[in-house]
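**Student:** The following comprises the amino acid sequence and a computationally predicted model.
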Amino acid sequence: MTHSERWCWYSLLLMLIWLPIPLGSHRMWSWSIFEIWISCQTLLLSASLWHQFPWQKIRKFVWLLAPLSLFQCWIAIQAIPLPVEVLSIIAPDVAQVYRQVGADVGSLSYDRYATLTGLMKGIAYTLFAFNAVVLIHSVKRVKTVLYALVISGTFQSFYGVLTVLLNSHQSWFFGLPQGHRATGTFLYFNHFANYLVMCLCLGIGLIVSQLHQTESGSWHVRIRRWFSAVMSAKMMIRLCLIVMVIALIMTRSRMGNAVFFSVIACGGVIALCFYKRRPRALTALIISMMIIDTFLVGTLFGIDKVKQRIEATSIETETRDQAVQWSLDIIRDYPLTGTGLGSFYSTFPHYTHYNIGYYNYAHNDYVQFAAEAGIPAVVLLSLPILVALWFCFNVIRTRHSKTLKGTALGCLMGILAMMAQISVDFHLQAPANAVTFILILVLSGCVRQIQVRPESHPVAVDHLLLKN
């Protein structure tokens, strides 16, 4: 390992913790910092590995890097200036709009500036995936990444909970108005909830990876394990998860809370049915997450208010479903090419039937990506997600490494959670959330590709210690 590669590794970990802090990196100045940071890091990493470039590992992640790269190529094509005559052959409807305003040159995108901005972010996401693929090459580094996300989620949770409990009217970092919901350092409480759900899923995977897979053999060994668990990092991680659950509940996010407890149940069923050499304490962990976190912690910190928000939701007061329905007309008119990445806010007003307020996002990432980039592009991006789900499920069933199986379970739950949440909101538009999700996809490939030595038998070690 070269010094440059080591610095790139530490930079990647710091980046994971930094991205949520400047408003979820959901402002131009903050995502520009990310773009410059990851570009410089990629140059340094490529230079340090130039003579021993890991082409073999890159080939193993073609399923992820190729779709991301091809998607960026398509977005670049959307922003290319074209004569209206040429554009009329490719996309007659778009060319007609440019003719109506008397333009001689147009593009597939209705908003080239927004599309170029999205392209820059997309390239940065692809570079991040490349860095993660190259740098996460051992079980130790997989575990370190999980710890980094747990630390980040815990910090965000402490900050978000304290600002609410202390009745702060302004956020401590940026002086923005602070409501009665926990938002962490994010602008939007639902983005904060989505980020916490991903951190919680990977945190659960980290705890599962530390559970004993073998029988205790005797009460002496069992008691010894109990005491060691109380004094170990496992208990600290469990406390961190409780703090994150408190913050999640205090976001009052309907979908965030519903999805989290649903994926716990779903992940628990998958683990109990398919987990190879299932840890005996896994059932107890799942039950504790459902009972302690839902009923005890939820009762203390206001899960009843989340229930009230769900019960108060009605078709009359909720307009997001109407925005999604009207957005389908955009897809119907531009099914192949889309209107240009980032152009939703400028094209959607032409498809509204009456005033429902200002919508710069569709509040459904499936619909928005299809409207802006076209259906083929959405299918292209869905392929690595399906592959990652299969990798996670296969690792849970077949691999022996506790760390890799636990990580696979956490990634599986995180992917399912994100797939559910983006059906009602625009979480992939926030760079902090998008990067964390890309990291989950990378980890899904790492748990399949990383080779490990056979682990020592813990029961034999326990018995040996007792005899001595």
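**Tutor:** Right, received. Where do you want to start? Numbers count the residues shown, from 1 in each chain.
**Student:** going forward, measure contacts and count neighbours with C-alpha atoms only.
**Tutor:** Will do.
**Student:** At which residues are the helices of the stretch 251-400 of the chain located?
**Tutor:** Under the criterion DSSP state H, counting those that start in this stretch, the stretch 251-400 of the chain carries helices at the ranges 254-274, 282-291, 298-301, 303-312, 320-333, 344-347, 365-373, 375-398.
**Student:** what's the longest one packed up against?
**Tutor:** Meaning helix 375-398. helix 62-78, helix 254-274, helix 365-373, helix 402-421, helix 431-449 (3 or more C-alpha pairs under 8 Å, 6 or more residues apart in numbering; DSSP states H and E).
**Student:** As JSON lines, those helices with distance to Met235 and mean neighbour count would be great.
**Tutor:** As requested, the helices and strands packed on helix 375-398 are arranged in JSON lines below (distance: least, C-alpha to C-alpha, whole Å; neighbours: other C-alpha atoms under 10 Å):
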{"stretch": "helix 62-78", "distance to Met235": "35", "mean neighbour count": "19"}
{"stretch": "helix 254-274", "distance to Met235": "19", "mean neighbour count": "19"}
{"stretch": "helix 365-373", "distance to Met235": "36", "mean neighbour count": "26"}
{"stretch": "helix 402-421", "distance to Met235": "16", "mean neighbour count": "26"}
{"stretch": "helix 431-449", "distance to Met235": "24", "mean neighbour count": "23"}
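**Student:** The structure to be compared is supplied as follows:
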Amino acid sequence: MNSINVPGAGHVHKPFLFTSLLLLLGFIPWLHGAELVWEIMLFSALFMATFGFAIVSKQVNVLTAFTNVKLPLCLLILWFVYCCIFLIPLPVEMAQRLSPNMTMLIEANSLQKESVILTISKALTLIELAKIASVICVFCLCYLLAKHRTQQEKILKVLFYSSAVMAIYSQVNHYTNGQFELVRAIPPFGSPWDSMVRGTFSYKNQYSIYLAMTISIGFGLLLNNLKKKSKQLDLNNVTTFIIHLVTTRHIITILLLIVMLVSFFGTNSRGGSLILAIATTITLLNYSLRTKTHNFSKNKAIFVTCVVVVFSIVFFTSKSYERFTTLGIKDNGRIMLHKTALSIFEDYPLLGTGPGTYSAIQHSYKDIRLGNSAMSKHAHNDYLELLATQGVLGALLITWSLLLILSKIFYRIPDKNVSVVLGCQVSIVCILGHSFIDFNFGTLALSVYFFVIIALLLRMAEQQ
């Protein structure tokens, strides 16, 4: 981080800012993943205030600190500005040229105005703007404050241990049928605890992908620590390696990962289970092609075998497996939901209906067979929902930015810290893949974690 050389300035504020960031990242999943309006606004304000304090305290030179990510960051900011335009009153003639169906909708509601805004819901767009501003601030904060490997690992440990504690919380409530529930699901979501686990999230599939991301990070941290100890203690002997594994603090991480796996499969999410397996395979194939190394030791073979065995045992004895056997790959109405989003996009192709407004427009387009359930208020495909609400222009801005970032973090595999990098890459592929069949980015916590991880991966890629 490019600090301004004011005596004592950085030493006073950096620990405070970094600790504040860690607390926010650890706590945000515990309030429904920040789904309610007040939760979104609270965390958005805190993230923006933390980033604002970092700038005001003159710890960084913003003109040079983001040199390596200038283009993707500028595109993210331009995306935010684009979304702000939806709230600016425009002459009716201009609005008609930009979004003809929007003005037709206004006329249909008998609203004669000289100027109009380009969103069908000002309130929903304001909420979406708060979410976009917060994830950009989080991205910048993590990129600035996690320049060194120690800081990167501290952030990842907070993500992992917060999730591990939630997994324990889930299992306790699963076996006591919710006797120790602290955060109730937002109606109409929520099922009896004895039938599935959901953590503090309302929608079990979102909790599933949250676990998939943090489990991947946990495995990466564990393997990285084992690799360090192997070099220090000469753990090439298989017996010595196993003894070290079960007699040190690593056993705590392993037990936490097992609890998280049990909770993961206890969510009954078929998509989450499938996506984790696919994401792991894709990431390892990418690593193999990029490095072209195939050095397998006995210890690695034993560890991988143990992981596969534990994974298989937990899966085949879980409710997720039962659901696979009864439902197979049945889409549960997702094809109809996707068609709904495409129908909206066809009517509002350039600009969409306004950021965050899908729930306010979908009822006019959806198939009557979908009913009026909470599930139908989202497209269950974040990419189609983005097209429907922000049109081609909004989708192009965020897609261009993310493609630039993803090309950097997947093309280069650092020589050091490989396990952590691979764990983070798996988590990114998990949420990106799962978002084709669900609405993960509609929850602020998952969006925040995504931007945190890509910011860390960018820093890791620079450390060559």
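**Tutor:** Yep, it's here. Computed from a prediction, not measured in an experiment: that's the story for all the values here.
**Student:** what's the TM-score here?
**Tutor:** Scored against TM-score structural alignment, normalised by the length of structure 2, the superposed chains reach a TM-score of 0.87; 442 aligned residues with a C-alpha RMSD of 2.6 Å.
**Student:** on that earlier part again, out of the helices of the stretch 251-400 of structure 1, nearest to Tyr113 of structure 1?
**Tutor:** With C-alpha to C-alpha, the closest approach to Tyr113 of structure 1 among these belongs to helix 344-347: 11.8 Å.
**Student:** looking at this, Gln179 of structure 2 is in a strand?
**Tutor:** No. According to DSSP: H, G, I helix; E, B strand; the rest coil, the state of Gln179 of structure 2 is coil, so it is not within a strand.
**Student:** That one against Ser170, yeah?
**Tutor:** No. The pair Gln179 of structure 2 and Ser170 fails to qualify as a contact (C-alpha atoms under 8 Å) at a distance of 10.9 Å.
**Student:** Just want to know which of those two has more residues nearby.
**Tutor:** For Gln179 of structure 2 and Ser170, the more surrounded residue by other C-alpha atoms under 10 Å is Ser170, and the numbers stand at 28 against 11.
**Student:** Contact partners for the corresponding residue of structure 2 for Asn194 of structure 1?
**Tutor:** Structural correspondence for Asn194 of structure 1 with respect to structure 2 (TM-score structural alignment): Ile209. Going by C-alpha atoms under 8 Å, 6 or more residues apart in numbering, Ile209 of structure 2 touches Gly272, Cys430, Ile431, His434.
**Student:** would you list the residues you listed in a markdown table and tack on distance to Phe315 of structure 2?
**Tutor:** Putting those into a markdown table (distance: C-alpha to C-alpha, whole Å) gives the following:
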| residue | distance to Phe315 of structure 2 |
| --- | --- |
| Gly272 | 12 |
| Cys430 | 18 |
| Ile431 | 20 |
| His434 | 19 |
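**Student:** With adjacent residues omitted, what lies nearest to Lys229 of structure 2?
**Tutor:** Here the nearest residue to Lys229 of structure 2 in space, its sequence neighbours aside, is Leu235; by C-alpha to C-alpha, 6 or more residues apart in numbering that works out to 7.5 Å.
**Student:** Distance of the one you found relative to Gln464 of structure 2?
**Tutor:** According to C-alpha to C-alpha, to the nearest Å, Leu235 of structure 2 and Gln464 of structure 2 sit 27 Å apart.
**Student:** farthest pair in the contacts of Ile209 of structure 2?
**Tutor:** When these are compared pair by pair using C-alpha to C-alpha, the maximum separation belongs to Gly272 and Ile431, at 9.2 Å.
**Student:** Dump the helices of the stretch 251-400 of structure 1 into CSV; add distance to Gln178 of structure 1 as well.
**Tutor:** As requested, these are exported to CSV (distance: least, C-alpha to C-alpha, whole Å):
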stretch, distance to Gln178 of structure 1
helix 254-274, 19
helix 282-291, 29
helix 298-301, 18
helix 303-312, 18
helix 320-333, 23
helix 344-347, 26
helix 365-373, 26
helix 375-398, 35
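**Student:** sorry, back to before: neighbour count winner among Leu235 and Gln464 of structure 2?
**Tutor:** Here Leu235 of structure 2 and Gln464 are compared on neighbour count by other C-alpha under 10 Å; more neighbours surround Leu235, at 19 against 10.
**Student:** shouldn't the more buried one be in contact with Leu245?
**Tutor:** No. Taking contacts as C-alpha under 8 Å, Leu235 of structure 2 lies outside contact range of Leu245: 10.0 Å.
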